[in-house]
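Engineer: Sharing a sequence plus its predicted fold:
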Amino acid sequence: MKQRFSELGLDRWRAEAGLLDETERAILRRRERLFIAWKAGKGILLLPLSTFRQLLNLVFLLADVERLHGAPRRRMIAGRGCVIDRQTWLVNGDSIELGDHVKVSAFSALVAGAEAKIMIGDYTILGPGVFVVAANHGIAKDGGIPIRYQAWNEKPVHIGSNVWIGANAVILPGSRIGDGAVIGAGAVVRGEVPPGCIAYSRGAGLNVRERQ
């Protein structure tokens, strides 16, 4: 019979299967009591440190929620009846404008520029994981400045009223989506989608057709 705590499960199975004699069963019961005492002692010793770490992690988590959601949301312009799930990421809230009854679903991101705005009309729905961005990093090779620190290139994004944007769609800087349009799940939009049309990805391109 194994003597390590890590083998307790196997030895319990052996006892239930009748593979241990009385002496081995007594040793197993003693090891189980020692294991319980060891776990309890370890928990008591580590509880203060564990509690401190959990509190510290909670503070960092709340700080991130405030930075990425709370503060930008308070600065943005939003109409009546808007719903913005807490699991959304908002950047430059001063440059985000929502009409009435807009729905932004969980895990979406609205990344406005310092000046370039994201404007969304009334009754528009953004599905889960939608990414709307009005600014991209510069990617110039010359100058010796890493991409991480290059200035943003900004272009405003206009999304009309009564638009439905499917899950995980990406709306790139400078895009303009007309009223009543539907953007398919996973589509990448760059440029203009006319009012009342459906746009969806097929292969490397974006297909656009009239809504029926």
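Structural biologist: Structure received.

Engineer: going forward, measure contacts and count neighbours with C-alpha atoms only.
Structural biologist: Fine.

Engineer: Report the central residue of the protein.
Structural biologist: Nearest to the geometric centre of the chain sits Phe107, at 4.0 Å (CA atoms, centre = their mean).

Engineer: Can you check which helix is longest in the chain?
Structural biologist: helix 22-65 (DSSP state H).

Engineer: and here's the other structure:
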Amino acid sequence: MIRSFARTFHQRHRFDDLELDRWRAETSEATETDRFDLRHRERLFFWWAFAKGVVRFPMTVARSATNIWAFIADLERLHGAPRRAMRTGRGCVLDRATWLVNGSRIELGDYVKVSAFSALIAGFDARISIGNYTILGPGVFVVAANHGVAANGVPIRYQPWSERAVVIGDDVWIGANAVILPGTTIGSGAVIGAGTVVSGEVPAGAIVHQRRGSLVVRPRQ
């Protein structure tokens, strides 16, 4: 009912046409009566906007407080609590926009850098281990668990996880948006190209990237 009244009031006084009417008044296309009506509508619009602001302000404050609380709760659930449970070496950097799951099963060496929007998803048993000086670019997903996909009538979301540990060596660089699947082992000094999906074993010192849908593996020079 209130919204209907507000819409009707807004349309009756043609508040959407104020800019057009101001232009007409400035270009001398409006009569004196039109200018008087315009000034009246402008004053009415000012008080209308003021009244709406007074009514909406408490609701805006309450909604903002709720949104801030929800953001803090999500930050604690997805980053804070798992971060405190992790085993990390010296000088590690984890951007706050990272998603961590089962932090007690994640182990980082010294001076590891995990960039924004990355995810480290360990299993309930399967660990993720990352060696010293390794860099994860933005949006990298390292996953040690997958949902079950049995056709047993149980939704995939509720099926038990299939878990395999992920081990990443020292001085590895994983490019932006790469995906490291369960059971993967990446040797020290390897480079994973941006957007590459990696599964299995990557030799130490190798460069791995995708080209035309195929996986290319070559040694670092």
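Structural biologist: Yes, it's here. Since this is a predicted model, take the numbers as computed values, not measurements.

Engineer: re earlier: the longest helix of structure 1 aligns to what range in structure 2?
Structural biologist: Using TM-score structural alignment, helix 22-65 of structure 1 corresponds to residues 32-75 of structure 2.

Engineer: swap in stretch 194-207 of structure 1?
Structural biologist: Aligned using TM-score structural alignment, stretch 194-207 of structure 1 spans residues 203-216 in structure 2.

Engineer: Which residues does the matching stretch contact?
Structural biologist: Stretch 203-216 of structure 2 has contacts (CA atoms under 8 Å, 6 or more residues apart in numbering) with 186-196, 202, 217-220.

Engineer: what ranges do the helices span in structure 2?
Structural biologist: 2-12, 18-26, 32-75, 81-85.

Engineer: Is it possible to mark the buried ones in the contacts of stretch 203-216 of structure 2?
Structural biologist: The neighbour count (16 or more other CA atoms under 10 Å) marks Ile186, Gly187, Ser188, Gly189, Ala190, Val191, Ile192, Gly193, Ala194, Gly195, Thr196, Val202 as buried among the contacts of stretch 203-216 of structure 2.

Engineer: What about those, which are in strands?
Structural biologist: Ile186, Val191, Ile192, Val202 (DSSP state E).

Engineer: Looking for the alignment partner of the second one in structure 1.
Structural biologist: What that stands for is Val191 of structure 2. In structure 1, Val191 of structure 2 lands on Val182 (TM-score structural alignment).

Engineer: quick one, what contacts that match?
Structural biologist: Val182 of structure 1 neighbours (CA under 8 Å, 6+ apart): Val163, Trp164, Ile165, Gly166, Gly196, Cys197, Ile198, Ala199.

Engineer: Counting neighbours, what do you get for the second one?
Structural biologist: Here the number of neighbours of Trp164 of structure 1 (other CA atoms under 10 Å) works out to 22.

Engineer: show me what contacts it?
Structural biologist: Thr124, Ile125, Leu126, Gly127, Gly180, Ala181, Val182, Ile183.

Engineer: For Asp64 of structure 1, see how far away the third one is.
Structural biologist: This means Leu126 of structure 1. Separation of Leu126 of structure 1 from Asp64 of structure 1 (CA to CA, to the nearest Å) stands at 23 Å.

Engineer: who's more crowded, those two?
Structural biologist: Leu126 (25 against 12).

Engineer: Next one: the match of Val191 of structure 2 from Ile165 of structure 1, what distance?
Structural biologist: For Val182 of structure 1, the distance to Ile165 of structure 1 - CA to CA - is 6 Å.

Engineer: and stretch 145-163 of structure 1, which stretch of structure 2?
Structural biologist: Under TM-score structural alignment, stretch 145-163 of structure 1 corresponds to residues 154-172 of structure 2.

Engineer: quick one: contacts for the aligned residue in structure 1 for Ile128 of structure 2?
Structural biologist: Applying TM-score structural alignment, one finds that Ile128 of structure 2 aligns to Ile118 in structure 1. Residues in contact with Ile118 of structure 1 (CA under 8 Å, 6+ apart) are 95-97, 110-112, 132-134, 156-159.

Engineer: quick one: Ile118 of structure 1 from Gly93 of structure 1, how far?
Structural biologist: 9 Å.

Engineer: Need the overlap of contacts for these two.
Structural biologist: Ala112.

Engineer: Now stretch 36-56 of structure 1 on structure 2. Mean distance?
Structural biologist: Aligned to structure 2 and superposed, stretch 36-56 of structure 1 gives a mean residue distance of 0.9 Å (mean CA distance after the TM-score superposition for structure 1).

Engineer: now the residue mapped onto Leu181 of structure 2 from structure 1: how far from Ala134 of structure 1?
Structural biologist: Here Leu181 of structure 2 is matched to Leu172 in structure 1, going by TM-score structural alignment. Noted for Leu172 of structure 1: a distance of 7 Å to Ala134 of structure 1, by CA to CA.

Engineer: Check Arg80 of structure 1 too.
Structural biologist: Arg80 of structure 1 sits at a distance of 24 Å from Ala134 of structure 1 (criterion: CA to CA).

Engineer: These two: which is more packed in?
Structural biologist: Using other CA under 10 Å as the criterion, Arg80 of structure 1 and Ala134 rank with Ala134 on top: 27 against 11.

Engineer: Contact partners for that one?
Structural biologist: Neighbour list for Ala134 of structure 1: 111-113, 116-118, 154-157, 172-174 [criterion: CA under 8 Å, 6+ apart].
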